[in-house]
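Peer 1: I need the structure of the sequence given here:
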Amino acid sequence: MAAPAVSREAGDGLLVFARVTPKAPRDGIDGIWRGDDGRQAVKVRVRAAPEKGAANKAVATVLARALGRPKSAGEVVAGPKDRMKTVLIRGDTKALQAALGRLLADSP
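Peer 2: Below is the predicted model:
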């Protein structure tokens, strides 16, 4: 599963669309969020509060590590003050798509 509805290829990696829940009891990926408007995103929970960019850094780290990349490979590139974010994960696009597909297939 390449999860095309929640990601898009970028020049140097994969853009992942995420819906974030900050101040959660744990960090993690909780499957796919589906909006009433048809949008889809990866549900990401982070313990960090949305203050001074802490939640953004945590989201990028959680996604990068979940896809088998170092935390430095992730960066929020859109939506820094919104629950809906676009996160760039740098690396081989095909490998990242495969990893995302496996991750979402194993999620609730």
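Peer 1: only C-alpha atoms for contact and neighbour calcs from this point on.
Peer 2: Noted.
Peer 1: my guess is Arg34 contacts Lys43, does it?
Peer 2: No. Under the criterion of C-alpha atoms under 8 Å, Arg34 makes no contact with Lys43, lying 9.3 Å away.
Peer 1: higher neighbour count, those two?
Peer 2: Between Arg34 and Lys43, counting by other C-alpha atoms under 10 Å, Lys43 is the more crowded of the two (21 against 14).
Peer 1: check contacts around the more buried one.
Peer 2: By C-alpha atoms under 8 Å, 6 or more residues apart in numbering, the contact list for Lys43 reads 18-21, 29-33.
Peer 1: Top of those residues by number of neighbours, please.
Peer 2: Tallying neighbours with other C-alpha under 10 Å puts Ala18 at the head of those, with 27 neighbours.
Peer 1: Next, the structure of the following sequence, for comparison with the previous one:
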Amino acid sequence: MNQKRTTLTIQVQPKAKRNEVLGFTEGILRLKIAAPPVEGKANKEVISYLSEVLDIPKSSVDIERGHTSKIKIIAINGIDRERIYERIEAARRQ
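Peer 2: All right, here's what the predicted structure looks like:
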């Protein structure tokens, strides 16, 4: 597997009806997450949902900064930026 490391800035809207990719706004990926922002539940769901959208293991997604904020810096390993954007766009269209 490719050992590339990419970082993304994301904005999370917790307690949504369902997990959803809203797309990019001014370079920030906006996500709706069903889990509440309590005891790390939303953060765990962000990692799980992004790994599902990107079709990579959960261990390849890490929250670098913003554990207690709606704005987070996410590190993604093993997939290049172009493929990340392709998969996010495909998920947004669903």
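Peer 1: thinking again about what came up before, closest to Met84 of structure 1 among the contacts of Lys43 of structure 1?
Peer 2: Taking C-alpha to C-alpha as the measure, Met84 of structure 1 sits nearest to Arg19 out of the contacts of Lys43 of structure 1, at 4.6 Å.
Peer 1: Just tell me what the closest one corresponds to in structure 2.
Peer 2: Arg19 of structure 1 maps onto Gln11 of structure 2 when the alignment is built from TM-score structural alignment.
Peer 1: coming back round to it: just the ones of the contacts of Lys43 of structure 1 in strands?
Peer 2: Mapping the contacts of Lys43 of structure 1 onto strands (DSSP state E) picks out 18-21, 29-33.
Peer 1: distance of the aligned partner of Val76 of structure 1 in structure 2 from Ala42 of structure 2?
Peer 2: Per TM-score structural alignment, the equivalent position to Val76 of structure 1 in structure 2 is Ile63. The gap separating Ile63 of structure 2 from Ala42 of structure 2 is 11 Å, by C-alpha to C-alpha, to the nearest Å.
Peer 1: Settle it for me: which of the two has more neighbours?
Peer 2: Using other C-alpha under 10 Å as the criterion, Ile63 of structure 2 and Ala42 rank with Ala42 on top: 23 against 18.
Peer 1: The more buried one -> structure 1?
Peer 2: Using TM-score structural alignment, the equivalent of Ala42 of structure 2 in structure 1 is Ala55.
Peer 1: Contacts only, for its match.
Peer 2: Per C-alpha under 8 Å, 6+ apart, neighbours of Ala55 of structure 1: 22, 46-49.
Peer 1: same check, this time on Asn56 of structure 1
Peer 2: Taking C-alpha under 8 Å, 6+ apart, we find Asn56 of structure 1 in contact with 50, 75-76, 80.
Peer 1: show me the contacts for the nearest residue to Lys23 of structure 1 once chain neighbours are set aside.
Peer 2: If the residues on either side of it in the chain are set aside, Lys23 of structure 1 comes closest to Arg47, at 4.5 Å by C-alpha to C-alpha, 6 or more residues apart in numbering. Counting by C-alpha under 8 Å, 6+ apart, Arg47 of structure 1 makes contact with 22-27, 55, 58.
Peer 1: Fine, thanks again, bye for now.
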